[in-house]
Each structure stands twice: as C-alpha cells, then as structure tokens.
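# have a look; sequence and predicted model below, questions after that.
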Amino acid sequence: MTSQFPYRLYLVTDELACLGRDFYWVAEEAIKGGVDIVQLREKKLDDRQFLQKAEKLKVICDRYKVPLIINDNVNVAQWVEADGIHVGQSDTAIHEVQKALGVDFPIGLSIEKMNDIKDPYSNLAWYYGVSPVFSTPTKTDTIAEWGLEGLSELKTMSTKALIAIGNIKIQNAASVIAAGADCLAVVSGICSAESPAKAAELFRKEIDLGLKIREK
C-alpha cells in the first residue's frame, strides 16, 4: 500500500444532496473545479444498484485520473477495480477488508474518538477520516465532534494523513486545514452548491490559505 496521500479535496457523494440534479453531472463538475479524490457513499442502495452507480462514476473518475473510493462494499470495490475503500468503526473490520482485498489495497478508516487509533488494526489504514470535525445533520451515528482542538491533538499523535469531514464549509475550510487536516472531505458543501465546480474552486483556495497559515 502506498503511504502517500497527496489529495486535498475529497468529495463524498450524496444523491439527496444533489437536490434532484443529475448525480454524475454534479460529480464531474466538482472534479473540474478541483476535487481530486471521490468516495461513492450510497448506503441505501443494494449491491446491484451500487455496482451500476460505481461503474458509471468510475468512468468519469478515470477520465480525469481521479481516484474512486468505495464506501464499505468489498464486492463493489473489487468489481469496478476501485482505487480504494473506506470503512467506518461500525462497518466491515479493516483487517477483514485487507484479507479480502489484499495487503496493498488502500483502505481509509473513520476515527471517531482518540482511542480508535490505539486499536492495533487501525495502523493498517491508508488515511484516517476524522469524523465529524463539526456535528452535521448528514451523519448522526457518531459520538461527538472533534472540533479544531481535537483535530490538532490527533495530528500530534498520528503520522497518518487526516481527512476532515463533518460540516466542512468554505467559511471554516482554512481553519480546519490550519488545525492539522491534510485534506477536506465535503458532502453538501459541493453537492448542494449552485455551481459544484465553483464551490470546489473556492474550497481549493481556502485549503491553500490554510496551508499557508499552518506553515507560519
């Protein structure tokens, strides 16, 4: 597995957040605007529906050379030859995913509390999804928000890339990066934007600003 995680803006898909617009149009516009990694997360679909969606999205991602990550579905990840898989604390165990997909297959892991990184299997992760940085109505199954202080503390305790998710907005993007996030995972901030491409562009500018603040 590569230890490198060069990505800065991570789109997590949500059909409902697209507000009735074409899902694939939203995803492609987001990529055009600066999204450089995409996760297909559609937990209400059965395997057949999930596979069909993944196949279509993979074509778009491949066109722009953007990695496609599949959320907690080993079979779909294999079938579409995805670039990675993401699992949460209550999803398929990360060591079981590794057994199925191989030791070199990139696996992202959600971290909901500091003790999660003490699990010996957590070290198998390609990156940590810090969830949620701020409480969000789109994800209600988490324990508590990390906040900027929690994110900064985690940064000092782990060498993994930290992907911040949870109510990430253009207005707080720079501060989240400055606090220690390596990448921002965005759902409605891009999917629901009037222009997904413009929203992605603005997020990228704020990410750059956050990196400059962090370097001072």
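Received, thanks.
# only C-alpha atoms from now on, for both contacts and neighbour counts.
Will do.
# list the buried residues for stretch 35-48?
The neighbour-count criterion (16 or more other CA atoms under 10 Å) identifies 35-42 as the buried residues of stretch 35-48.
# which pair in these has the greatest spatial separation?
Taking CA to CA as the measure, these span a maximum distance of 19.4 Å, between Asp36 and Glu42.
# circling back to that earlier point, could the buried residues of stretch 35-48 be laid out in JSON lines, adding distance to Ala17?
Written out in JSON lines, the entries for the buried residues of stretch 35-48 read as follows (distance: CA to CA, whole Å):
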{"residue": "Val35", "distance to Ala17": "16"}
{"residue": "Asp36", "distance to Ala17": "19"}
{"residue": "Ile37", "distance to Ala17": "18"}
{"residue": "Val38", "distance to Ala17": "15"}
{"residue": "Gln39", "distance to Ala17": "14"}
{"residue": "Leu40", "distance to Ala17": "13"}
{"residue": "Arg41", "distance to Ala17": "12"}
{"residue": "Glu42", "distance to Ala17": "11"}
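# next, the buried residues of stretch 144-155.
Within stretch 144-155, the residues that qualify as buried by neighbour count (16+ other CA under 10 Å) are 145-148, 150-152, 154-155.
# gap between stretch 10-27 and the chain center?
For stretch 10-27, the distance between its averaged C-alpha position and the chain's averaged C-alpha position is 14 Å (CA atoms, centre = their mean, to the nearest Å).
# who touches that stretch?
Under the criterion CA atoms under 8 Å, 6 or more residues apart in numbering, residues 30, 35-42, 56-57, 60, 183-188, 190-192, 196 lie in contact with stretch 10-27.
# which residue ranges of this structure form helices?
Per DSSP state H, the chain has helices spanning 23-33, 47-63, 74-79, 94-101, 147-157, 170-178, 188-191, 196-215. These are given in chain order.
# other SSEs contacting the fourth one?
It refers to helix 94-101. For helix 94-101, the contact count by 3 or more CA pairs under 8 Å, 6 or more residues apart in numbering; DSSP states H and E identifies helix 74-79, strand 107-111 as packing neighbours.
# tell me which of those sits most buried.
Burial among those, expressed as mean neighbours by mean count of other CA atoms under 10 Å, is greatest for strand 107-111, which shows a mean of 26.
# run the angle between that one and helix 147-157 for me.
Taking axes from the mean of the first three to the mean of the last three CA atoms, to 10 degrees, one finds that strand 107-111 is oriented at 130 degrees with respect to helix 147-157.
# below is an additional structure, to be compared with the one above:
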Amino acid sequence: MKCDKHTMLLYAVTDRAWVGEQTLYQQVESALKGGVTCVQLREKQLGDADFLQEAIQIHALCQQYGVPLFINDNVEVALQCHAEGIHVGQDDMAAAQVRQRVGEGVMIGVSAHTVQEALDAVAHGADYLGVGAVFATHTKTDVSEMPRQTLLDICNAVDVPVVAIGGIHKENILQLKGTGVDGVALVSAIFAAKDIEAECRELRALSEQIIK
C-alpha cells in the first residue's frame, strides 16, 4: 500500500511516560486537535489483550479525525484493530515477513539508520522509513546521533516518504530543512508538553516550513 507523504508531516509517537493529568486517549485527542497527521501507538509494557483494547479505542479516535494509526511492532494487534499501518524496527519482524502477514492493504514503516538498511527495507516492501536519531535523544539511549549527510543520502536513495525521528523539538526542527525529509516523528516534544494541542499547532507550522 502506497503511503501519502503528506500524512507523514507531523507523526506523533505515543509514550506512556507522560500519562498523568490526562489519559493516553486524551493526550492523543489533544494531539489530533492540534494537527498531527498520523499517530503511532507504541506500548512496550502492556500485554497483548490490553494493547488491543487500547488500540481499538485509539483507532476509532483517529478515524474521527481522518488520521491513520500505525501500531508499533505488534503485527497481531495491528491486524485485529484494523490499523492503517504497522511500524517495525531493525530488530523486529522483517518487512517482507510483515507484508506476508498483513497483505497489501496495510502500510509498513521500517526504522533505518544507514543507506543500506533503507534500501533493504524498501526492497522488502516498506512504504515509508523512520530515520534517526537525527538529534541526541533521551527516549532511546542505545541510538547515536546520525550525521546530517547520512540523512540526506537516505532521502536521495529511496522513493518512499522519509520521516526524521529522534530528539526533535521546536528549537532544532528547522535544522532539518533541506534534508529531503517528508515529515518529523515526535515523542516527548508532543506528549511531555503542558498543552499538547497548542504545542502541536506550533510544531505543525514548523514542520510545514521544513518540507517547502
């Protein structure tokens, strides 16, 4: 399934670390109101049954806003909640295997850190790439910062949308201008914000400046 690059502009990746005053559902709704163009539901700690129940609720919410939902890692949950897509890392199920499981009607995103990983992912059926970490990040301590040239090289090497991820926030987002990325994926910059809706409005405006 082809991925429209416009849906990749402002890509929200959930993280339960900042659930508190709002539930995760409320946080995602605030992000949708603020203009995020897609949502990835990432749950490392929940069991499959709870993950599925949450995914069904979040998917229904995303559908109200006409925004695709991607499930992180869990192919079965993605299929059962009828999500529009699934995102896998280099250590998860290979894109070719995911495609066999989900068929042609589901978008597949793959994390890539090198040009070769990017080319392999596309060859195996990836519809878009998550590339990073473009800046130092606290979310993933085992990932080093990617040189700008590598990001440029990946964008030039593939014909699918590329989403930059890792350590992106309001103060550094415009540094990605001119790299060729189609959007940005954000975790803490969205979900750690005091006012998620207002933050997303600002981030959406900045994201639009990057891709011009």
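Here it is on my side, so go on. As the structure is a computational prediction, the values presented were derived from the model and not from experiment.
# circling back: for Asn115 of the first structure, which of the helices of the first structure is the nearest?
Between Asn115 of the first structure and those, the shortest separation by CA to CA is 10.4 Å, and it involves helix 147-157.
# mind listing residues that contact the closest one?
Residues outside helix 147-157 of the first structure that contact it (CA under 8 Å, 6+ apart): 114, 130, 133-134, 162, 175-176, 179-181.
# now render those residues as JSON lines, adding neighbour count and distance to Ile85 of the first structure.
JSON lines is the format used below for these (neighbours: other CA atoms under 10 Å; distance: CA to CA, whole Å):
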{"residue": "Met114", "neighbour count": "14", "distance to Ile85 of the first structure": "22"}
{"residue": "Val130", "neighbour count": "28", "distance to Ile85 of the first structure": "16"}
{"residue": "Val133", "neighbour count": "24", "distance to Ile85 of the first structure": "21"}
{"residue": "Phe134", "neighbour count": "16", "distance to Ile85 of the first structure": "23"}
{"residue": "Leu162", "neighbour count": "25", "distance to Ile85 of the first structure": "16"}
{"residue": "Ser175", "neighbour count": "19", "distance to Ile85 of the first structure": "27"}
{"residue": "Val176", "neighbour count": "28", "distance to Ile85 of the first structure": "24"}
{"residue": "Ala179", "neighbour count": "22", "distance to Ile85 of the first structure": "26"}
{"residue": "Gly180", "neighbour count": "24", "distance to Ile85 of the first structure": "23"}
{"residue": "Ala181", "neighbour count": "29", "distance to Ile85 of the first structure": "20"}
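# among the residues you listed, which ones are in strands?
Residues of the contacts of helix 147-157 of the first structure located in strands (DSSP state E): 130, 162.
# report the two of the contacts of helix 147-157 of the first structure separated the most.
Spatially, the most separated pair among those is Met114 and Ser175, at 20.5 Å (CA to CA).
# for Asn123 of the first structure, list the residues it contacts.
Ile117.
# from Gly85 of the second structure, how far off is the counterpart of Glu42 of the first structure in the second structure?
Taking TM-score structural alignment for the superposition, Glu42 of the first structure sits opposite Glu43 in the second structure. Distance of Glu43 of the second structure to Gly85 of the second structure, given as CA to CA, to the nearest Å: 15 Å.
# same deal with Val122 of the second structure?
With distances defined as CA to CA, the gap from Val122 of the second structure to Gly85 of the second structure amounts to 15 Å.
# more neighbours: the two, which one.
Legend: neighbour count by other CA atoms under 10 Å for Val122 of the second structure and Gly85, higher for Gly85 (24 against 21).
# what do we get in the first structure for that one?
Under the alignment (TM-score structural alignment), Gly85 of the second structure pairs with Gly84 of the first structure.
# pretty sure that match sits against Phe105.
Yes - with the criterion set as CA atoms under 8 Å, Gly84 of the first structure and Phe105 qualify as a contacting pair; they are 6.4 Å apart.
# what residues does stretch 196-203 of the second structure touch?
Residues from elsewhere that reach stretch 196-203 of the second structure (CA under 8 Å, 6+ apart): 10, 27, 30-36, 169-170, 190, 193.
# rerun that using 6 Å as the cut-off
Residues outside stretch 196-203 of the second structure that contact it (CA atoms under 6 Å, 6 or more residues apart in numbering): 30-31, 33-34, 190.
# most neighbours among those residues, which one?
Of all the contacts of stretch 196-203 of the second structure, the most densely surrounded is Ile190 (28 neighbours; neighbours counted as other CA under 10 Å).
# burial of Ser3 of the first structure, as a residue count?
Per other CA under 10 Å, the neighbour tally for Ser3 of the first structure reads 11.
# now do it against Val80 of the first structure, distance only.
According to CA to CA, Ser3 of the first structure stands 23 Å off from Val80 of the first structure.
# next one: Val12 of the first structure
Taking CA to CA as the criterion, Val12 of the first structure is separated from Val80 of the first structure by 18 Å.
# which one's more surrounded, these two?
Residue environment comparison for Val12 of the first structure versus Val80 gives the larger neighbour count to Val12, 22 against 18, counting by other CA under 10 Å.
# what's the counterpart of the more buried one in the second structure?
Structural correspondence for Val12 of the first structure with respect to the second structure (TM-score structural alignment): Val13.
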